[in-house]
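Visitor: Sequence and computational prediction follow.
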Amino acid sequence: MSGLARGELDRLIRIERPIADESFDGAGSGTWVLVEDNVWAGIKDVLPSRAERLADGITIATRPARVRMDYRPHLTSDMRFVDITDGVDGRVMQIVAGPADIGRRDGSELMVEDYSTAGNHA
């Protein structure tokens, strides 16, 4: 018996990993490269709570979610997911916990967050 319900894998995501810029003045200017494209996943937002925090005087609002997909042994916590369900780059999600195995490697579950600054966007 599988640990994942096929119907819950309703979003297409892209998996990316960071590549550091190793030039002398390249600190903080790395890029993201494709690991895997067109991966079916289930994305479930975590229920609202006090998800705002103050970081260096800037209010940051996080949007935590749980992501489930078929088992992938190569996932690491420094990767990120990009929701491409609608054919364009959408929500970008940083892995913050996991991966955890579901069942006997039937699937993988991870906790992710995407960020936005809180406040008036006008």
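Guide: That came in fine, so what should we check first?
Visitor: For the rest of this, base every contact and every neighbour count on C-alpha atoms.
Guide: Will do.
Visitor: which ones are touching the closest residue to residue 37 other than its chain neighbours?
Guide: Leaving aside its sequence neighbours, residue 37 sits nearest to residue 14 (C-alpha to C-alpha, 6 or more residues apart in numbering; 4.5 Å). By C-alpha atoms under 8 Å, 6 or more residues apart in numbering, the contact list for residue 14 reads 34, 35, 36, 37, 38, 39, 81, 82, 83, 84.
Visitor: Tell me how many other residues crowd residue 29.
Guide: For residue 29, the neighbour count with other C-alpha atoms under 10 Å is 11.
Visitor: Included below, for side-by-side comparison, is a second structure:
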Amino acid sequence: MDLASKLDTRVRIERKTVTLDPAYGTQEASWSVFANVWGEVRDVLPSRAERLAETITIANRPARVRVRYLPGLAADMRLIIGGRIMQIISGPAMLGRREAMELIVEDHSTEGDAP
């Protein structure tokens, strides 16, 4: 099976944009669409997670996502997969000769964010 046959999930990739509020001088963050692509999404199973870096915990529902090579894809972006908002915690790593990219993502937590 080639990569194209495994890309069965629609993934929206968003980039963070920070602007300055002219009235108050505070920063306002918003997300804009970077790309809508097909991807392969696989949740990381507990048995496999034990072999990964200690910073990845199963409570955060990590997943591995593969997409076709996408220039400009960066670790400070986020993914929307179905109803899940996912933050990139590892990658993007290039596979082959610009054939695909792989990311490790986990459910986004607003814990610690300002209201």
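Guide: It's in. In this text the structure is predicted, and so the values were computed from the model without any measurement.
Visitor: Map the residue nearest to residue 37 of structure 1 across to structure 2 for me.
Guide: Counting by TM-score structural alignment, residue 14 of structure 1 corresponds to residue 12 in structure 2.
Visitor: Now that match: which helix or strand?
Guide: Applying DSSP states H and E as the criterion places residue 12 of structure 2 in strand 9-20.
Visitor: Mean distance between that strand and structure 1 after superposition?
Guide: Taken against structure 1, strand 9-20 of structure 2 registers an average deviation of 0.9 Å after superposition, with mean C-alpha distance after the TM-score superposition for structure 1.
Visitor: before we move on, the earlier item: give me the buried entries from the contacts of residue 14 of structure 1.
Guide: The neighbour count (16 or more other C-alpha atoms under 10 Å) marks 39, 81, 82, 83, 84 as buried among the contacts of residue 14 of structure 1.
Visitor: now, which of the residues you listed sits nearest residue 90 of structure 1?
Guide: Relative to residue 90 of structure 1, the closest of these is residue 83; by C-alpha to C-alpha it sits at 5.1 Å.
Visitor: what lines up against the closest one once you look at structure 2?
Guide: In structure 2, residue 83 of structure 1 lands on residue 81 (TM-score structural alignment).
Visitor: Report the contact partners of the closest residue to its match other than its chain neighbours.
Guide: Spatial nearest neighbour of residue 81 of structure 2, chain neighbours left out: residue 11 (5.2 Å); criterion: C-alpha to C-alpha, 6+ apart. Contacts for residue 11 of structure 2 (C-alpha under 8 Å, 6+ apart) come out as 36, 37, 38, 39, 79, 80, 81, 82.
Visitor: residues in contact with the last one?
Guide: Which is residue 82 of structure 2. Contacts for residue 82 of structure 2 (C-alpha under 8 Å, 6+ apart) come out as 10, 11.
Visitor: and what of the fifth one?
Guide: Residue 79 of structure 2 is in contact with 11, 12, 13, 14, 85, 86, 87, 88, counting by C-alpha under 8 Å, 6+ apart.
Visitor: For the strand holding residue 12 of structure 2, buried residues please.
Guide: Here strand 9-20 of structure 2 shows 11, 12, 13, 14, 15 as buried, counting by 16+ other C-alpha under 10 Å.
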